[in-house]
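Enquirer: Have a look at this prediction, sequence included:
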Amino acid sequence: MKRKNILFSILRMAGMALRPISHGLSCPARRRVVLQESPLAGFQYHRAASIWPFLSVGEHLHLKREPSNPHDRYAVAVWFKNEHLGYIPRRENRTLARLLDQGERLETTIVRLLEEENPWRKIRFRVEWLHSG
């Protein structure tokens, strides 16, 4: 089975909606697929609160796999520049972890910031899969 077909099978099994997005990319073979929108887990335990004033909607975030994380072998950390903000929620990280482990390119963007007491509602982000084919 081709790698692309395997990845689509993983995404379907995870129940993720595959929605292609057109951003006027110059290369017609490259597509973006929205994998998920999620709240940031662990806002209160990492650096998110101290760099809150520097965050804005549309800002790019970086995902880093933590396969040796003692609490979750599928842990995916969310970073803004050199600051660890938190994690992809555990119930939503398995497919993203597998894609990252396979070297797939994922792009993460802040889609909502709320001045809210509940740390799970403060930052929401979108993860897109950039792929060819």
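Expert: Great, that's in hand.
Enquirer: use CA for all of it now, contacts and neighbours both
Expert: Will do.
Enquirer: What is the longest helix of this protein by residue count?
Expert: Longest helix in the chain, counting residues (DSSP state H): helix 3-13.
Enquirer: Please list the outside residues in contact with it.
Expert: 17-18, 95, 99 (Cα atoms under 8 Å, 6 or more residues apart in numbering).
Enquirer: Please spell out which residues along it are buried.
Expert: Buried residues in helix 3-13, counted by 16 or more other Cα atoms under 10 Å: 7, 10-11.
Enquirer: and the helix or strand where residue 31 lies, how far out from the chain's middle?
Expert: When elements are assigned from DSSP states H and E, residue 31 belongs to strand 30-39. The chain centroid and the centroid of strand 30-39 are separated by 8 Å under Cα atoms, centre = their mean, to the nearest Å.
Enquirer: Which strands and helices lie in contact with that strand?
Expert: Contact here means 3 or more Cα pairs under 8 Å, 6 or more residues apart in numbering; DSSP states H and E; on that basis strand 30-39 packs against strand 19-21, helix 119-122, strand 123-132.
Enquirer: here comes the other one, which I'd like you to weigh against the first:
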Amino acid sequence: MVASRVLCLIALLALPTEAATRVRVQSVTVAGLAYHQGAAVWSQLKIGDALSLVHEADNAHDAWAVRVDWQGRTLGYLPREQSAPIAAALDHGRRLTARIAQLREHPNPRERILIEVFVELQTP
């Protein structure tokens, strides 16, 4: 697991800072949906909706925590085991975007929202 995090981080940081394309770097479910506003806005969410990613370096539970927001409301967080490369990329000024890729009814709230994270590249 640590090796895959390191490889993902190296790949994100090695990408050129300028290109006119977007590269998907992660497809992941949202953790903590039941503890934040995700359940309250569930009926309003749509596939393709833009999401904001915020690295919460001062998070008391996880220094690599990446919060997932939708229209100013916190849906949850990237899973702890997958957040470090994204947090590091955000810290290094990478332009990351995210969107809802899939919504599904599921008894486990962590399986309800699948998101995709992209790094935005710009050409020189």
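Expert: Cool, the structure landed. Worth saying up front: this structure is predicted, and the values here are computed from it rather than measured.
Enquirer: Put one on top of the other, what's the TM-score?
Expert: Both chains were compared after superposition, and using TM-score structural alignment, normalised by the length of the second structure their TM-score is 0.84; 115 aligned residues with a Cα RMSD of 2.3 Å.
Enquirer: coming back round to it: most surrounded residue in the contacts of helix 3-13 of the first structure?
Expert: Among these, residue 95 has the most neighbours (other Cα atoms under 10 Å), with 19 neighbours.
Enquirer: which stretch of helix or strand covers that residue?
Expert: Residue 95 of the first structure belongs to helix 94-101 when elements are defined using DSSP H and E.
Enquirer: what angle sits between that helix and strand 123-132?
Expert: Orientation of helix 94-101 of the first structure against strand 123-132 (axes from the mean of the first three to the mean of the last three Cα atoms, to 10 degrees) gives an angle of 50 degrees.
Enquirer: List of residues touching helix 94-101 of the first structure?
Expert: Residues from elsewhere that reach helix 94-101 of the first structure (Cα under 8 Å, 6+ apart): 7, 10-11, 14, 65, 74-76, 106.
Enquirer: one step back: between the buried residues of helix 3-13 of the first structure, which sits nearest residue 55 of the first structure?
Expert: Using Cα to Cα, residue 11 is the member of these that sits closest to residue 55 of the first structure, with 29.5 Å.
Enquirer: separation between that closest one and residue 97 of the first structure?
Expert: For residue 11 of the first structure, the distance to residue 97 of the first structure equals 12 Å [Cα to Cα, to the nearest Å].
Enquirer: The first structure: which residue goes with residue 43 of the second structure?
Expert: Using TM-score structural alignment to pair residues, one finds that residue 43 of the second structure aligns to residue 53 in the first structure.
Enquirer: my guess is residue 76 of the second structure is in a strand, correct?
Expert: Yes: with DSSP: H, G, I helix; E, B strand; the rest coil as the criterion, residue 76 of the second structure is assigned to a strand.
Enquirer: now it: how far from residue 100 of the second structure?
Expert: In this view, residue 76 of the second structure and residue 100 of the second structure are 13 Å apart by Cα to Cα.
Enquirer: same deal with residue 59 of the second structure?
Expert: Distance from residue 59 of the second structure to residue 100 of the second structure, by Cα to Cα: 24 Å.
Enquirer: tell me which residues in stretch 62-80 of the second structure are buried?
Expert: 64-70, 74-79.
Enquirer: residue range for it in the first structure?
Expert: Using TM-score structural alignment, the partner range for stretch 62-80 of the second structure is residues 72-90.
Enquirer: Name the residues that touch that stretch?
Expert: Contact with stretch 72-90 of the first structure is made by 38-43, 45-48, 60-67, 69, 93-94, 96-98, as judged by Cα under 8 Å, 6+ apart.
Enquirer: ok, 7 Å please
Expert: For stretch 72-90 of the first structure, contacts defined as Cα atoms under 7 Å, 6 or more residues apart in numbering pick out 40-43, 46-48, 61-67, 69, 93-94, 97.
Enquirer: If you go by neighbour count, which of those residues are buried?
Expert: Among those, those buried by neighbour count (16+ other Cα under 10 Å) are 40-43, 47-48, 61-63, 65, 93-94, 97.
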